[in-house]
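Engineer: sequence and computational prediction follow.
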Amino acid sequence: MAKVSTDVPAEILLAKRVQEMVMNDEEPAAQYKCRTDKDDAEDDNDDPISSSPIPIIDLSFLSCSEAGEVATEQELVKLKAALSSWGCFQAVGHGISNILLNEVQRVAREFFGQPMEEKQKYGKTVVDFEGYGADPVPEEGQSLDWSDRLFLSVKPEDQRNYKLWPTDPESFRAILEEYTKEIEKVTGMVSRAMAKSLDLDENCFLRQFGERSQLQARFNYYLPCKRPDLVLGLKPHADGTGYTIIMQDEVGLQIRKDDKWFKVPKNPGAILVLMGDQMQIMSNGIFKSPVHRVLSNAKRDRISVAMFYTPEVGKEIGPEDGLITEESPALYRKVKDYADVHIGYYNKGLRSIHTAQV
């Protein structure tokens, strides 16, 4: 990532909000400019769904006893292959209704569409995570993301800070609570399916996540940008989560594989399940935590909602015992609160998975 310099401190830019800059028709400041790869231009063309290599997994085959043994086994093989190579898949048959998915997008768009003074009621400081605004200030020389965000803890329920949950739109709280319950069901399905794909006890990963596993919601608003050739909605990184479940309304998210960027296509009703570093650790490196980013766009805005699924606070996690043999020794040591380590490296534009390696 290229180093930049400017007379405007990052704290001021973050406090100002990207949406405010767009409304004022301002050019992106130097701290937002990070794209230097000459190959990026050819990656910006929209790909049709039919040509996208991002794997698609039907979770209904993995959660329904009536699916049939052969169909279930075939989908488990596909799942293992997807997570071993791509580290992600588009999930269909997940059980979340299109009506609810559309409602989540609606309340998100209505919130971001409000006047700035209304959104500022839920504003956070430049060092906080929860609330409305951008990520905490990165280290000197690291670029800023061209997006506005609302970050909320949603599970465990006693960790919710309802003062930061918007009251306008009025249905926001009820919709997010309902969506959280549905995502909890999906994490159960996915965690069990991943374990079965590795011939492990189906509840082994759920035990590692713990009874008080965490879910955090991040509503992302990617605004039009005058210089999409220089600015990213979200800089390249891998997640420090167990895994992340993402809903997007338009194309923009990209996955890095074999030194190339691949767009996650718009697939109505599908959600993306993306492995984080902690799942790579628990699977002893079999499942990959992919680097990904979000493009900016000169013409349209975009909404996405990411649900970060992470082990409970203070819970030690490590490679599953059933995956450790003399031929396949542990590649990672046991770690605790890895997400805290991850964010320190993320703010420097670095990965942190090496800190858990044996």
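Structural biologist: The structure has been received and is ready for your questions. Owing to the predicted nature of the structure, the values given are computational and were not obtained by experimental measurement.
Engineer: every contact and neighbour count from this point should use C-alpha atoms.
Structural biologist: Will do.
Engineer: need the contact partners of stretch 335-352.
Structural biologist: The contact list for stretch 335-352, computed with Cα atoms under 8 Å, 6 or more residues apart in numbering, reads 1, 137-140, 142, 237-238, 240-241, 278, 311, 313-318, 353, 356.
Engineer: tell me the contacts of the nearest residue to Lys78 once chain neighbours are set aside?
Structural biologist: Nearest non-adjacent residue to Lys78, counting by Cα to Cα, 6 or more residues apart in numbering: Ile57, 7.2 Å away. Listed by Cα under 8 Å, 6+ apart, the contact set of Ile57 reads Glu75, Lys78, Leu79, Phe89, Gln90, Ala91, Val92.
Engineer: doesn't the second one fall inside a helix?
Structural biologist: Yes - per DSSP: H, G, I helix; E, B strand; the rest coil, Lys78 lies within a helix segment.
Engineer: take this one as well and set it beside the first:
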Amino acid sequence: MAAAQALSDRGLSHIPTDYIRPPGERPEVAHDSFSQQHNIPVIDISEASEGYGHRMLVREDQVLDWRDYFDHHTFPLTRRNPENWPLNPPAYRQTIKEYSEHMKLLAQRLLSLISESLGLKPSYIQDAIGELYQNISLNYYPPCPQPELTLGLQSHSDLGAITLLLQDDVGGLQVSVDGSWFAVQPVPGALVVNLADQVQILSNGRYKSIEHRAVVNRNKSRISIATFYDPAKEVVISPASELVGSDHPAKYKHVLFGDHVSAWYQKGPDGKKVLDSLSVK
């Protein structure tokens, strides 16, 4: 199947069937009209394969997302190989290196604040995660002739600890709040902070990973850059012992992060069902 950009460039009037989502998963309206808005708090703090792709899951029967992307391994340095990154524009590789450093420091600062807000030592979440595994995904959503039938990115919560998202001014990100979808308007100069599954487990459910998706539109392309801060696949994550007691029993099972990743990519995220399967009944 051709990439989304190639299909868009052909000027098709209808999208291929591989991109058409089941009726219950389609956006209610095309993104051109931006249905519901939601006030997202703005705070002023002044293992995906690497390379080019357009298929998120490993299942052959998956419905495709109207998206192309470049994915880069940036940390640990043993995974970083700039030779796999584009040569053009000339400053691209150096820019990715510098951007990854800044995003690493910001993610660590935010996780320290989250740990403290839970009554834990500032380094708790970082210690639990262990060595940082950081990926940077540059996403391109081309114009789509039938945006009401597909999604730029299917509904899911992120796998790791925290995701920092840089959007352009087009918009397309939506979050699920109490079962309804709300558009997240881009704020110039701001990053969107998505808490991911491992923070929900570590906090014993006090913090929730956010279910989100991306919609597309007929007339404008969109670009976003997502930086993922994840544990190594060998790390076991469980609720913090300090947050578990007779009044607050553990809500989640221990999970090997690599198993969580495998289930997500093989079964499909289907919202937060992979995380929900770890709930203690």
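Structural biologist: Good, I have the coordinates. The model shown is predicted, which means the values in this text are computed figures rather than measured ones.
Engineer: show me what Asp277 of the first structure aligns to in the second structure.
Structural biologist: Superposed on the second structure with TM-score structural alignment, Asp277 of the first structure falls opposite Asp197.
Engineer: ok, Asn203 of the first structure next?
Structural biologist: Residue correspondence to the second structure (TM-score structural alignment): Asn203 of the first structure is matched to Ser123.
Engineer: surely its match meets Leu113?
Structural biologist: No - at 9.1 Å, Ser123 of the second structure and Leu113 do not qualify as touching, with contact defined as Cα atoms under 8 Å.
Engineer: how much space separates the aligned partner of Ile96 of the second structure in the first structure from Tyr222 of the first structure?
Structural biologist: Taking TM-score structural alignment, Ile96 of the second structure has Leu176 as its aligned residue in the first structure. With distances defined as Cα to Cα, to the nearest Å, the gap from Leu176 of the first structure to Tyr222 of the first structure amounts to 20 Å.
Engineer: between those two, which one's more packed in?
Structural biologist: Per other Cα atoms under 10 Å, whichever of Leu176 of the first structure and Tyr222 has more neighbours is Tyr222, with 26 against 20.
Engineer: distance check, the corresponding residue of the second structure for that one against Glu28 of the second structure.
Structural biologist: Mapped onto the second structure by TM-score structural alignment, Tyr222 of the first structure lines up with Tyr141. As for Tyr141 of the second structure, its distance to Glu28 of the second structure is 19 Å (criterion: Cα to Cα).
Engineer: residue ranges of the helices in the stretch 1-150 of the second structure, please?
Structural biologist: Using DSSP state H, counting those that start in this stretch, the helices of the stretch 1-150 of the second structure run over 4-9, 92-117, 124-129.
Engineer: and the last one against the first structure, how far off on average?
Structural biologist: Read that as helix 124-129 of the second structure. For helix 124-129 of the second structure, the mean deviation from the first structure after alignment is 0.7 Å (mean Cα distance after the TM-score superposition for the first structure).
Engineer: in that helix, what's buried?
Structural biologist: Counting neighbours by 16 or more other Cα atoms under 10 Å, one finds that the buried residues in helix 124-129 of the second structure are Tyr124, Ile125, Gln126, Ala128, Ile129.
Engineer: do the same with the longest one
Structural biologist: Buried residues in helix 92-117 of the second structure, counted by 16+ other Cα under 10 Å: Arg93, Ser100, Met103, Lys104, Ala107, Gln108, Leu111, Ser112, Leu113, Ile114, Ser115.
Engineer: quick one, what contacts the first one?
Structural biologist: Arg93 of the second structure sits next to Pro82, Trp85, Pro86, Leu87 when contact means Cα under 8 Å, 6+ apart.
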